[in-house]
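Colleague: just the structure for this:
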Amino acid sequence: MSLHLWISFVAATTVLLLIPGPTVLQCIGDALANRDRQSWSTILGVGVGDAIAMSLSLLGAGALLRTSAAAFTIMKTIGGAYLIYLGLRAIWDARNTHEPEAPSAAAAPAASAFVRFGKASTITMLNPKSILFFVAFVPQFISPQGRFFSQCAILLLTFVSLAMLNAWLYMSLAGVLNKRLQTRTAQKKVGYATGGVLFTAGTLTLALKRT
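Modeller: Below you'll find the predicted structure:
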């Protein structure tokens, strides 16, 4: 793989990751709800979710989804339904957040590291934005003149590293803005935003068509 091709992939990946989506809002919400706990489990979950989705795509799952109507329908139904469920759950939780003003972490127990890891990895793995990127765009950065698996390994490590760095940056930003976002009113807004994005992502996933 040439340096120019790799830099192009880094640029495309950076733009994709910086656009707020289900994973980013999940990271922000997790940082606010678990502000007294370390964020490594959520960041690791993001990395594992992207690694699984991208590996499956590079190993041929993307081609299978393009050619098999049944496989594509099963994938998008499961993924879309799960994202919609998480979106509705986030909206419901936000709606049932009541005053007085206080950090929500004091009102509800913080999630365990395992739960946060599982939720982050699942949301990331089912993120339609990433799925489309892996299936449609990643193969364009693989040179036919180079070794396939070595190029795949480079692209995989690059994407996962950037994804985890992006998650850490957003969670750190949420931590810096903690005092402004820790009130019930602010957390309601974050909850509604997260739920709306997850619900929309799930709806778009269900509406995906094979190309």
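Colleague: make it CA atoms for all contacts and neighbour counts henceforth
Modeller: Fine.
Colleague: Ile123 and Leu25 touch, don't they?
Modeller: No: contact criterion Cα atoms under 8 Å: Ile123 and Leu25 do not qualify, at 10.5 Å.
Colleague: show me where this structure has helices.
Modeller: 3-18, 22-33, 40-56, 62-67, 69-95, 113-125, 128-132, 148-176, 178-181, 184-206 (DSSP state H).
Colleague: mind listing what's buried in the last one?
Modeller: When burial is assessed from 16 or more other Cα atoms under 10 Å, helix 184-206 yields the following buried residues: 184-185, 187-188, 190-206.
Colleague: could you also give me the structure for this second sequence? I'd like to compare it with the first:
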Amino acid sequence: MTPSLLFAVLASGFIYGITPGPGVLAVFGIGAARGRRAGAGFLCGHLLGDVVWCSTALIAIVGAREIGSGAFDVLGVLSGVYLFWLGMRAIRTRSRSEDAPQGAARRPFWHGVVFGLTNPKAYPVAVATFTALLASRAELLTWDMLPWLIFLSFVGGLLAYAILIGIVGARYVRTAYQRHEVLITRLCGVMFIGFAINALVHALPGLLGSKTT
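Modeller: Here you go, the predicted model:
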């Protein structure tokens, strides 16, 4: 595994874990209501869902690559379009998302487990994020590499959650996040659009027959 591929998988897991979404909003709400320990419990439970969805996404990506470059290119285009759509939605954000969980859970860990496994956005976002960041290294992906890919994405997610645990529960952080939530969401939207462009740049030439071999 090349250093660039290693970094790309780590970055994919990190970005997937730390990007503002329902899970991040939930942990900030729980941290504000019950403190850092409860927030950490929620994230530990939520991590199970992340491992399941990231592993499933990586299996789909490696499978598409093994089937043929055409299948991976199709997946890349679909992922690019989906990320672009997510990015545009984020840029157009005006207020707090209605599906953002509110309040604190009585059992943060188990709430995190259920939340992480049942989040309908988890799998498509995982596939899109990993595909976008791994598109330029698709030729390196093999089934033998899958356990390491899953492990590295897990490490990236852990790093993201370590940062979240470090800041959750701090009053000034919660206040700043609420005050600038729309701006943060829009900046993440710009990042998603950047990933979308990256995925499309690597996938479209193959589908159009102009990709060099």
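Colleague: re earlier: make CSV out of the helices of the first structure and add distance to Ala107 of the first structure.
Modeller: Output for the helices of the first structure, formatted as CSV (distance: least, Cα to Cα, whole Å):
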stretch, distance to Ala107 of the first structure
helix 3-18, 31
helix 22-33, 10
helix 40-56, 21
helix 62-67, 43
helix 69-95, 12
helix 113-125, 18
helix 128-132, 33
helix 148-176, 19
helix 178-181, 15
helix 184-206, 10
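Colleague: now for those helices, which one comes closest to Ala105 of the first structure?
Modeller: Closest to Ala105 of the first structure of those is helix 22-33 (Cα to Cα; 5.4 Å).
Colleague: how much does the closest one stray from the second structure?
Modeller: Compared with the second structure after fitting, helix 22-33 of the first structure deviates on average by 4.3 Å (mean Cα distance after the TM-score superposition for the first structure).
Colleague: return the distance of that helix from the chain's centre.
Modeller: On the basis of Cα atoms, centre = their mean, to the nearest Å, helix 22-33 of the first structure sits 10 Å off its chain's mean C-alpha point.
Colleague: same thing with stretch 81-94 of the first structure?
Modeller: 15 Å.
Colleague: next, the buried residues of that stretch.
Modeller: Ala81, Tyr82, Leu83, Ile84, Tyr85, Leu86, Gly87, Leu88, Arg89, Ala90, Ile91, Ala94.
Colleague: closest to Val15 of the first structure among those?
Modeller: For the buried residues of stretch 81-94 of the first structure, the nearest to Val15 of the first structure is Leu83 (22.6 Å; Cα to Cα).
Colleague: give me the nearest residue to the closest one, chain neighbours excluded.
Modeller: Among residues not flanking Leu83 of the first structure along the chain, Gly202 sits closest, at 4.7 Å (Cα to Cα, 6 or more residues apart in numbering).
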